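Asker: Compute the structure for the input listed below.
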Amino acid sequence: MPTDLKQKITEDMKIAMRAGNTKQRDTIRLLQAAIKQREVDERITLDDAAVIAVIEKMLKQRKDSIAQYEAAQRFDLANNEKDEISILSVYMPKPFDDSEINTLISEAITEVGAVSMQNMGKVMAILKPKLVGRADMSKVSILIKEKMST
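Answerer: Have a look, this model is predicted:
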């Protein structure tokens, strides 16, 4: 059973093909291939959260490539990656703002009963499923450390 997000991606692919939008079509094909690859490798059907994780990975790869291309003065290739980022970003959920993240962190710390940095792994384990695709986990980690050290 395809997830809502996978169905939307498939529908957008059809629309891009009908419209002759080759850039969008090719980027969505890359996304579909990455999703399919993960499903085959792990012998599972990805849910929306797992699809978002695939998209996040692809976005990170493109951001890394942009930095390398710009350092090498290859702005044509960097712009290509930026176009792909704008196409892929459409499928990401709305990011949480800092106050929402801090509220979730406080709730997780209370839920775990965390009193020291030794409990950080438990706090992260609770937060990760809630924040996947909606917050930068390295930033979340820093915020948790700040909260737990006070």
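Asker: C-alpha from now on. contacts and neighbour counts both.
Answerer: Will do.
Asker: Please name the residues that touch residue 35.
Answerer: 46, 51, 54 (Cα atoms under 8 Å, 6 or more residues apart in numbering).
Asker: Can you tell me the closest non-neighbouring residue to the last one?
Answerer: On the basis of Cα to Cα, 6 or more residues apart in numbering, the spatially nearest residue to residue 54 that is not a chain neighbour turns out to be residue 35, at 6.7 Å.
Asker: how far away is the one you found from residue 120?
Answerer: Noted for residue 35: a distance of 31 Å to residue 120, by Cα to Cα, to the nearest Å.
Asker: Ok, residue 74 next?
Answerer: 41 Å.
Asker: neighbour-wise, which of those two wins?
Answerer: Taking other Cα atoms under 10 Å, residue 74 and residue 120 do not tie; residue 120 has more neighbours (18 against 13).
Asker: Could you also give me the structure for this next sequence, so I can compare it with the first?
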Amino acid sequence: MSELKGKIRADLTTAMKARDKDTTGTLRMLLSALTQEETTGAKHELNDEEVLKVIAREIKKRRESAEVYTENGRQELADVELKEAAILEGYQPEQLDDDQLNALIDEAIAEVGGEADMKKMGQIMKAATAKAAGRADGKRLSTAVKSRLSN
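Answerer: This next block holds a predicted model:
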């Protein structure tokens, strides 16, 4: 079992003992998503990097749901989704600030080589995503790369 998945299981046990319904429910949903990921396709146990990808995907789902709820005037449901996202964010590595993100993008552009233009965005995004390794949201990374290439 990956170290991160073990920590999630231990935190679930702690939350259950503390009768923290929000954390318990969120971690159960996360463990369910991890189990589903392990049993779908090539059946194998997830490593920490793969667990982080599932966590990022679950956070993105929660944020998108919260956005839809807010647009439709259901703020109480949006708050629940945002609370779950905040719980899940505790398992992600520390996120990059803007300066670190720009430095990472510069490294990715240098790695790809040649003239940096929109034609090479896919290659730059691939390199930048690998370098970010879960420390930056894909949407934020994409926006930063686009702004960097348009300058």
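Asker: State the distance from the residue nearest to residue 54 of the first structure to residue 135 of the first structure.
Answerer: Distance from residue 35 of the first structure to residue 135 of the first structure, by Cα to Cα: 21 Å.
Asker: got it, and residue 39 of the first structure?
Answerer: From residue 39 of the first structure to residue 135 of the first structure the distance is 24 Å (Cα to Cα).
Asker: Just among the contacts of residue 35 of the first structure, which is most surrounded?
Answerer: Going by other Cα under 10 Å, residue 51 tops those with 25 neighbours.
Asker: and for the helix or strand hosting residue 76 of the second structure, what span of the first structure is it aligned with?
Answerer: In this assignment (DSSP states H and E), residue 76 of the second structure forms part of helix 75-89. Under TM-score structural alignment, helix 75-89 of the second structure corresponds to residues 75-89 of the first structure.
Asker: chain center to that stretch: distance?
Answerer: 16 Å (Cα atoms, centre = their mean, to the nearest Å).
Asker: and what of stretch 129-141 of the first structure?
Answerer: That offset, for stretch 129-141 of the first structure, works out to 9 Å (Cα atoms, centre = their mean).
Asker: For it, buried residues please.
Answerer: Across stretch 129-141 of the first structure, burial judged by 16 or more other Cα atoms under 10 Å covers 131-135, 140-141.
Asker: what does stretch 86-95 of the second structure give?
Answerer: Those buried within stretch 86-95 of the second structure under the rule 16+ other Cα under 10 Å are 87-89, 91-92.
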